[in-house]
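J.: Just to be clear, the model below is a prediction. Sequence and coordinates:
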Amino acid sequence: MLDGMHEHDKIAQRLGMLLTRLYSGEKLHLSDLATEYNVTVRTLQRDFNQRLSYLPIEHRNQQYWLDPGFLNHKNDGKVRKLAEQLGITDLFPHASEHRLGQLLDRGNPSLFAIKGFDVQSTDSLSHQLPVLEQALTQHLQCWLITKDQRKQLFSPYQLVNYKGTWHLVGVSEGRLQAYPLSSIALVELSQQTFTRDALIQRQIDTDPTLWRSGMIEVLLKASASIAINFQHRPLLPEQEIVKTLDDGALLLSSRVLDANQILPVIKSWMPELTVISPGFIHEQIVRDLRHLLTLMSQAPP
């Protein structure tokens, strides 16, 4: 089930499945799980004893389950809080605790299923997470060194996943800023603390323009043969249909904070999806294709 995924994606997928099954009241046996997820028993023990250690998990004879007393109170707002954090409450009209809870209930056939979350690689988060957690919990200022070698002192407020991309949000030089983690090369802690401002946190929670500052607008053309896919639902970040051409092709615009947000999508639809502007994204695709051809030419027959 998890073949072909990056290791961190496999872990996240496996933990999500384990959580769902635990919350449904299921008792999980390590040997069965090892076969099902193609991992060792030791890996699963690490999942339960370390990665899920914040839950009241009980175990005996290689079986693991959630404390029944905890399960009896699982609908006291925790489900809604998790749904809000995952951004799925808007998927349901008048989302109730009961309706959201059905997503976790494996005892009966579920009325709902959610597939295909648009989540990008978490490499940039996993590399920086320990130092960022320390800075955020202890209210420590830190030095951000970006991949273009800029360095600035930053007061971090929150890690925010905006449309699949993780950002570090905070204040630098008196201005609220949101940095995609993919643009940060290194985070260095200082010993200087700062005082959080409730007004700034409110702006982070409510101001949509925060995510548009510094965005790159990309103009693309989708051929008529694939146009229906982009008309059916947005496949590009911040996608807008600019114009439908006479031959059925589409002019599309997309706004991204980092070119890496859109490059994989473009490549997956080539050659039917082409970049009109900006030039540097087109040039990056050409460089990547040349590199791929070089690697293929060097591969043994």
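T.: Right, received. Where do you want to start?
J.: only C-alpha atoms for contact and neighbour calcs from this point on.
T.: Fine.
J.: mind listing what's buried in the longest helix seen in the chain?
T.: In the chain, assigned by DSSP state H, the helix with the most residues is helix 279-298. Neighbour-count burial for helix 279-298 flags 281-282, 285 (criterion: 16 or more other Cα atoms under 10 Å).
J.: end-to-end on stretch 23-34?
T.: By Cα to Cα, to the nearest Å, the extent of stretch 23-34 from end to end equals 19 Å.
J.: give me the element residue 187 is part of.
T.: strand 184-193 (DSSP states H and E).
J.: likewise residue 168?
T.: Assigned by DSSP H and E, residue 168 falls within strand 165-172.
J.: which residues are in contact with that strand?
T.: Strand 165-172 is contacted by residues 119-120, 122, 125, 152-161, 176-182, 204, 261 when judged by Cα atoms under 8 Å, 6 or more residues apart in numbering.
J.: And stretch 277-287, by the same measure?
T.: Residues from elsewhere that reach stretch 277-287 (Cα under 8 Å, 6+ apart): 217-220, 259, 263, 267, 275-276.
J.: try it against this one:
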Amino acid sequence: MKSTTQLAQRISLILVELNKGKRIDVNELADEFNVSIRTIQRDIKERLNFLPWDELGPRFYRLDRQKLDILTEEDIQRFALFASVSNLFPEIDKVFYQEKLTQSVQVKGVQYENISHLKEQFNELQLAIQQNKLISFKYKK
């Protein structure tokens, strides 16, 4: 199995356990994945450092559930995949994707306006951005 796949699986499991409100033990995880304790600590401190921690090691870790919305399985898989290949990106891309992933797991306010009817316009906008086209718009609320 590729090391990036192993890393993605490890990060996914860690996030799933944390998301369930569980307290994780780096010793148990190291045994389960047949890696060093230092590897698990590095996963947590370097790859998951943006999460709001209630308990932060050195052996036990737990999220502050009051500061974090529940992660969806898709959020977990997306982040785990990114974490496993992040070393392939230049630093600026890492920062950009880290910010986007963090935003995807943050609590969204209930008072945001519904813009689902503008999906086609956003698809066009996304395509224009990907093609590096100049974009301008006026926003009226």
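T.: Okay, I see it. Everything numeric in this text was worked out from a predicted model, so none of it was measured.
J.: Now the TM-score, please.
T.: Here the TM-score for the pair of chains, by TM-score structural alignment, normalised by the length of the second structure, is 0.56; 103 aligned residues with a Cα RMSD of 3.8 Å.
J.: The longest helix of the first structure maps to which residues in the second structure?
T.: Alignment of helix 279-298 of the first structure against the second structure: no match, by TM-score structural alignment.
J.: mind checking what residue 263 of the first structure lines up with in the second structure?
T.: So, by TM-score structural alignment, residue 263 of the first structure is left unmatched.
J.: Tell me how far stretch 92-99 of the second structure lies from the chain's centre.
T.: How far stretch 92-99 of the second structure lies from its chain's middle: 11 Å, per Cα atoms, centre = their mean, to the nearest Å.
J.: Could you do stretch 90-98 of the second structure as well?
T.: Its chain's C-alpha centre lies 13 Å from the corresponding centre of stretch 90-98 of the second structure when counted by Cα atoms, centre = their mean.
J.: next one: stretch 30-42 of the second structure
T.: Stretch 30-42 of the second structure has its average C-alpha position 20 Å from the chain's average C-alpha position, going by Cα atoms, centre = their mean.
J.: Strands of the second structure, residue ranges please.
T.: 24-25, 53-56, 60-63 (DSSP state E).
J.: how near is the counterpart of residue 13 of the second structure in the first structure to residue 24 of the first structure?
T.: For residue 13 of the second structure, the aligned position in the first structure is residue 17, judged by TM-score structural alignment. Counting by Cα to Cα, the separation of residue 17 of the first structure from residue 24 of the first structure is 11 Å.
J.: quick one: which of the two has more around it?
T.: Higher neighbour count among residue 17 of the first structure and residue 24: residue 24, with 20 against 11, using other Cα atoms under 10 Å.
J.: That one and residue 56 of the first structure, how far apart?
T.: Using Cα to Cα, residue 24 of the first structure is found at 14 Å from residue 56 of the first structure.
J.: any idea how far residue 59 of the first structure is from the counterpart of residue 26 of the second structure in the first structure?
T.: Alignment note (TM-score structural alignment): residue 26 of the second structure maps to residue 30 of the first structure. Look at residue 30 of the first structure and residue 59 of the first structure: by Cα to Cα, they are 10 Å apart.
J.: Pick out whichever of the two has more residues nearby.
T.: Set residue 30 of the first structure next to residue 59 and count neighbours by other Cα under 10 Å: residue 30 wins out with 20 against 14.
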